[in-house]
Each structure stands twice: as structure tokens, then as C-alpha cells.
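Trainee: Below is the sequence, then the predicted model.
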Amino acid sequence: MDSQHPVPSYHSGFRNHVSSQALPGALPEGQNSPQRCAYGLYAEQLTGSAFTAPRGHNLRSWLYRIRPSVVQSAYQPLDHPRWVTAPTAAALADPNQMRWDPLPLPSEPTDFIDGLTTIGINGDAAGQNGCGVHVYACNRSMQRFFYDADGELLIVPQLGGLVIRTEMGVLEVASGEIAVIPRGVKCQVRLAEGVEAARGYVCENYGAPFELPGLGPIGANGLANPRDFLTPSAAYEDAPGEVELLARFAGRLWVTRLGHSPLDVVAWHGNYAPYKYDLARFNTINTVSFDHPDPSIFTVLTSPSDTPGMANIDFVIFPPRWMVAEDTFRPPYFHRNLMSEFMGLIHGEYDAKAEGFVPGGASLHNCMSPHGPDAETFDKASSADLEPQYQAATLAFMFESRYPFQTVPGARDADFRQRDYVDVWSTLRSHFDAERP
């Protein structure tokens, strides 16, 4: 980026209308696309919603850039067999509970794009519903650039921090934070300083853009606070030289070549921009009487569907929190539910699993497939002293969708899949005694 902006800076607030400029006077006044822009810049609008969307859901930003995006070569297809987009005949919906160890770190130089591996998909990217769930492992900063035309990317680092350089500025994202890159925004994912390898999770949201969930009876405060979301300040790169720009479009990867960096936006204003969020700032609302609350109470972001109350995809976390329920079973109870759940663990231990679910790993419980605490956790929780307990060393998350997840062959057949996951419940035995109420 431009040497005047060596350290990322941010604007606060969720999907605010932001005005940001790296050079004084670069933003025009009173007219978005004047006859002549300051500094000889080009005006370009990036739109993330239908033009006729209601004002509260209309997403767009004006970019004032050194060269317009049309200055590029023709796109050519590029092979990437481990990145799969819905729908595809090779993906299968499976009622079996599944679990995976962490994706192994690469031994050969691998950047963020090459390190992506799809676990499951649902919906239809062209129909703008559903999502893809991927894991990534990389040991090299991207030299090329990238945008996704099929969906927005929710990136959840687990191991190693990332520096995500975007058209609108720079996001530094550590483990325990998330970043969202809107559909169509150009970016470059690099390893943070001192990081030799990184790993994490990605939700590729084909549906409605993520938004904050309604609070309802919770009231005005709680869950994720809008002011804790950070959007980058403008920073530009005026760097000639041939570079590659990758595009995810209609389920395929494409490449075009440019004679300059595509991160050449000197100023921008609007409400369609990348953002980051520190999960430690989530205000957990938990039970103080009895029963484990439904996971919806931990929702950070939601992508609504056309059915009210049925999310296309929810992003839910299980952060450090007090467990203070009275005279009750505290881990999640055994359950079967309409929503399908993909879970990951960022660090620590998840309170419903004793072993096998480790940081960087993942589990999948599709709709109506039974799941809950394993046998060891059930036995321990059933006899535990019921006193206030603070769960400090934990941060798990869930991508929860109304659509069943279809696993792809690379995930079903992976060496890091745990084939014996269902056995964690095999020692649960009957305690029934008709003579003992």
C-alpha cells in the first residue's frame, strides 16, 4: 500500500456510510461522478444489492481509483479441484454425524487460494441461496489478487494472523477475530508479520449479505455491538507491473492479467465494504436459572432467507462465559433440529466434547440427525457440583443453515476425517429403573 499508510486504520460501525480518502480532496463534493475527478482519478461504483432494494438494504460504494477495473485482459479458466461450489452432482447429503481433524499444514509453498479445501455445500450459488463451507491452510502470502463473484467470504482464522489487503484498505485479522469480504471486492490475503503458516475456516455465503440479528426481547443491548465492527480506511497502491487477478465466477476459478495492482483506490464512500470484528467483544447473554439456551442466543451475524426466522446461514459463537444455571444439566442437551450445523473450534475445549474435537477441527450434524454431549461429557456433567463456573479457555463457532450440507468427495474421503466419530456415544447406557422414581 501507499507508504503514507503503513499501519491499518479503521472506521467504527456496522455497515455505516463511510467516507475515506488517502489524499486530501480526493473525494468529490456534491457529485459522485464529476466530469473530472481530483488527481486524475476515475470514478467507479461497486454495487452489492439490486438497484431497487429498499434504502435500508441498498448496498453500494463509490470508488475513486487510479485506473478503472475494465483495464485488464480477457478471463481464462483456472483449475482448482478442491474448491467446490453448489450445486454439483458429486456432493452428497448424508445423515451421518461427521468430524474432521485439523487440515494439515502444507509442506510446499501454498497461498490462501491454493490452500482452500471445501468440506460441504448447500443451496445454489446462481440462485443466490445457501453457502459453501471451506477450510484453509497456507504458508505463503498471496502475490496475486482475488475477488469472489459467487458470494461474500466470512473468514475465521484459527492459527496464525492474516493481513487482508483490499480495494478499500487493509484489515489485520488475528485468531479470535473474523473478517468479511463482500461479494466482488478485490483483495489479497497475506500472512501477518512473523507468521510462518496459517489455518482457519471460510463460509462462502451465496445468499443475502450478513447482517446483525434482531434483538427482540433482549432489548437494545447485547450480542454483537455495531460500533465494534471495523471498516478499513482508504489506502492505495500505485504499482505498475504484471499481476494476476483471480475471479470465482459461476462455480469456476478464472484468471485475468493486469499491468498494475488492482488495489489502487485512493478514496471511497458508501456502505459496501469489507469489515472485521473481534469475537472477544461479543456480549454473551446466557441463562441464570435453568436449561442450556438455544444456540441462536449466540448469533453474531445472520444471512436471512425468504422465510422469516429461517436463516440462510447464521454465524454463531460459543465464547468464554459464565455457566450459572441452577440444578440442571449444563452442556447442550441431546437434540435433533431442523437447522444443519457445521462446527469449528478456534481454541480451547468445547464443553460438549471430551476428546477428538480439537482446535482447527470440525464437525457436521445435518438436520434431524441426533447429536449432543459424548458419553464421557454426559457422565461428568450428570454428577458435577452445580456451582457457578467460568469457561475461560474456549472459543467455538457454528455455521448453521436451513439447508442440509452436502459433503464433497474430498472431505468424505479425506485422511483427516474421523471415521469413528459416531462411537463417542456408543457407551451411553440405559439408567432406567421402573422401581425408582
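Mentor: Arrived safely, thanks for sending. Since this is a predicted model, take the numbers as computed values, not measurements.
Trainee: CA atoms for contacts and neighbours, from now on please.
Mentor: Fine.
Trainee: Surely Pro320 and Gln389 touch.
Mentor: No: using C-alpha atoms under 8 Å, Pro320 is not in contact with Gln389; the gap is 10.6 Å.
Trainee: The two: which has the busier surroundings?
Mentor: Neighbours per residue, other C-alpha atoms under 10 Å: of Pro320 and Gln389, the larger number sits with Pro320, 17 against 12.
Trainee: Put this next to the previous one:
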Amino acid sequence: MDTLKYQCGFGNEFATEDPRCPGALPENQNNPQKCPYGLYAEQLSGSSFTSPRETNRRTWLYRIRPAVLHTPFERFLSTNKLSDDWKKQFPNPNQTRWLPFDIPESNEADFVDGLRTICGAGDALTRHGLAIHIFVCNSSMNRRALQNADGDLLIVPQQGALDVTTEFGKMHVKPNEICVIQQGMRFKVDVEGPTRGYILEVFDSHFVLPNLGPIGANGLANPRDFLHPVAWFEDVDAEYTVINKYQGQLFSTVQGHSPFDVVAWHGNYVPYKYDLTKFVAINTVSVDHCDPSIFTVLTCPSTKPGVAIADFVIFPPRWSVAENTFRPPYYHRNCMSEFMGLISGAYEAKEEGFGPGGATLHSIMTPHGPDANCFKQATEAALKPSRVADNSMAFMFESSLSLAITQWAEDGCNRLDRDYYKCWQALPKVFRGKEGL
């Protein structure tokens, strides 16, 4: 598990087979008349057939039974609160904060049951937009698997580790790590006890590493630190339920065998994980707080150069050495939407009220910035080199789209902090007119 490297850029192909079946990968041909061990060849395409070579994504799977062997899909009724009806709730432009989301205690809830949509924009039917979810669960999926036909899932565990089984193999993903399950890949999540985290779902395309520009060849997330699973299979003849997220709704099918029966695979369309502590932070060494774009781990670009459908940005432990400047994030209005979550510790600009497992949303052109306590401390502190965000990890899902909050997130979860605006009300008037010159 997690021994091979995966680069998030395009064009790198990998090949792996379960050591229990040496020679399972066919030689010289993707789809021979007869595959080794009596396996079926099946291609999973993550791009159009005619996409340019540098953006063409596909993987060949060699499995015990083809994925088509299942009963018809039917509507799946669950306790989750998934939504893609962005017009159901009246728009809310206010600064929004949620206290840490509750994890089920008495009733069993697995990863699928525990999905909750917070906000989003766009439409899975036209393949444009995104959705932001949280998951809260306390049990494993067992003989259930999930497939997302709508887009890619970037999963950020906050409390509790995830044992993720995919068609490609297994990944263990703990807090301060992320994993990406790309469109169409089947997976299940096993947990031990109360578990919580965040999900960024994108409909348009796939996540890639951001361009480095003037930074040069090195920095931010290095390709060598992304890991993909090695082939692993189970040959189980038992009833499995496969849940399919399609056009924003859930459907289920039953099959009489495990969906995780891929003995070998090769290609460049794979799930992957990344350890956030390996991020190489770039920061100012002179004056002024840099834009948060310098902390981008992954991006899903739009068709407009320099504009993202979604960026995944982190704020890791680092040194602050800026001189003669206000060091925390500046007061700001933005043409982007900013959704923040906290994995651990305290965020430098919101040390009170913004807890691990909670979230904030600052919508397009709604002002935001450090609270009153942070402003006071930052303007009075001695500007000597100091550590920032030790024992902490905050992140941001940033988007060029205007995000709508779901009815559950605003009215149904009982975690909305309706006093959030008060954290700025104590900001004093310090203007002194001509006497201050």
C-alpha cells in the first residue's frame, strides 16, 4: 500500500499487479483475446477519447468480473443530506460561520449516510460547478461501495482516519492528509469510531498541480509526494450494494460479487493521496502579506486563464518575517468565494470561535478579515521573526463561482453561528486626523 508514486500532472502512466497473481498484466496489448488468469479487460476513461495526449486520462483494469454485471439502478433512499438545488434557499451574502458539525453518537451512520451538502454552484448535468460537503460518520461501509458519476471528490479527514478501499487498491488517509477519488471510481470507507471531514466536489474537470510561474521549478506541493495505491483484490462472491451519485441524486444497484476485484491495472487515471505536512510553503521575506494563492496545493482550472473553478489552499506551520507591515491576512473583499475549514489547532486570524470541524464562508464581495483581538495583537506586536500556525492546519476551498448555501446548512444543522458578525464589532476607530501626521 502507498509505495508507488503518482504525479498529479498529465501523461505519467503506472502499472501494478497484485503479487498473488504475477503476470496478470497483459504484455504488448491492452485488450488481448484472452487475458491472463481468465480476467476481463475494462477501460475507465476520465477524459474524452480525443483529448490531447497531455490531458488524456484513462486506465485499463484487469478484473475478475466486469463492472457491468449488476442489477438495474434504482433510486436510493438514505439519511444523508445531499443537495444540488441551489435555488431552494434564499441567497445569504453574510459572513457565515458554522460551529464544529455534530457526529452521530447513537445511530450507526457510514460515510454515505453521513454526507451533508453545505454550499455549491453550477450543475452536474452540464458538467460545470462544484459542491462542498462535510461527512460525519461512526461506522464502516462494509459491503457498500460508492461511485460518483458527477465529478471528482477531494476528501479532507478532520477527525479519525479513513481506510479507503478502491478498485485500484487501498489507501490509509489520516488527518493532515487528503485523498482524491476521481470521477467514476468505486470506493468504500472504513472507520474506527467517530469520524468527520470535508469534501470538495468539482464537476468540470480534474484537479492538477498549479503552475509555479515566477516561483520556478520547486515549491508548494512536489509531484513525488503524491501516492497512488498498488493493486489489491478480493475474490468474494457475496451481495454488494453499489451506490451511484448521478446528476446530484443517489441510485443503488446490487451485484453478487465484490466491486474490488481488480487484479492488475495500468494507466494514468488513478486515485491518490497527499500528506499536507510535505507542502513547501512560500512566503514574503520583506513586506506585505502574500495572496493565499501561494498556498495552493491543487487546482481545478476553468477555461479562463488564471481563474479556477476551485482551488484547494492550506495554511501550514511556517515562519513569519515580514517587516513594517500588518502580518495577518488583510481586510478584504474578493471576486472569489472563500470556504474555510480547520483540521486542527487555531487559525491565525480567527483564534476564537472557529474550531476544528467547523467552517466559514465569505461570499463574493462580502468583506472579511481578522477579528478585533487579532487586529489589536498584530498592530502592537514586536515584528521579530516568529512561527505561525504551529500545531495547526487550516485550509480553504476557493472558487470563482458564487456559492449558494443549502437549506440544511442554514436552517437544519443547528450549527450556524448567528453571532459571527460580532467578532468585528469591537474594532475601534483609531483615526486621529491631522494630529496623527
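Mentor: On my side now, so go ahead. None of these values were measured; they are calculated from a predicted model.
Trainee: Now for the alignment partner in structure 2 of Met323 of structure 1: which residues touch it?
Mentor: Using TM-score structural alignment, the partner of Met323 of structure 1 in structure 2 is Ser320. Ser320 of structure 2 makes contact with Asn283, Thr284, Val285, Arg327, Pro385, Ser386, Arg387, Val388, according to C-alpha atoms under 8 Å, 6 or more residues apart in numbering.
Trainee: how near is Ser320 of structure 2 to Ala378 of structure 2?
Mentor: 12 Å (C-alpha to C-alpha, to the nearest Å).
Trainee: where do the contact lists of the two overlap?
Mentor: Arg327.
Trainee: Could you pull out the strands in the stretch 101-250 of structure 2 for me?
Mentor: Per DSSP state E, counting those that start in this stretch, the stretch 101-250 of structure 2 carries strands over the ranges 115-123, 128-137, 144-148, 152-159, 162-166, 169-173, 177-181, 187-190, 195-202, 226-228, 240-246, 249-255.
Trainee: right, so of those, which gets closest to Phe73 of structure 2?
Mentor: Smallest distance to Phe73 of structure 2 across the strands of the stretch 101-250 of structure 2 (C-alpha to C-alpha): 4.8 Å, for strand 249-255.
Trainee: Count the neighbours of Phe328 of structure 2 for me.
Mentor: Heads up, residue 328 of structure 2 is Pro, not Phe. Pro328 of structure 2: 20 neighbours (other C-alpha under 10 Å).
Trainee: actually Pro24 of structure 1, sorry about that
Mentor: Neighbours of Pro24 of structure 1 under the rule other C-alpha under 10 Å: 10.
Trainee: Tell me the residue in structure 2 aligned with it.
Mentor: In structure 2, Pro24 of structure 1 lines up with Pro22, judged by TM-score structural alignment.
Trainee: cool, and Phe249 of structure 1?
Mentor: Checking TM-score structural alignment: Phe249 of structure 1 goes with Tyr246.
Trainee: Which residue, other than its chain neighbours, is closest to that match?
Mentor: Ala149 (5.3 Å; C-alpha to C-alpha, 6 or more residues apart in numbering).
Trainee: Show me the residue at the heart of structure 2, geometrically.
Mentor: Leu154 (2.5 Å; C-alpha atoms, centre = their mean).
Trainee: Enumerate every residue touching that residue.
Mentor: Ile178, Cys179, Val180, Ile181, Ile199, Leu200, Glu201.
Trainee: make it 6 Å
Mentor: Cys179, Val180, Ile199, Leu200 (C-alpha atoms under 6 Å, 6 or more residues apart in numbering).
Trainee: what about the second one, neighbour count?
Mentor: Burial of Val180 of structure 2 is recorded as 21 neighbouring residues (other C-alpha under 10 Å).
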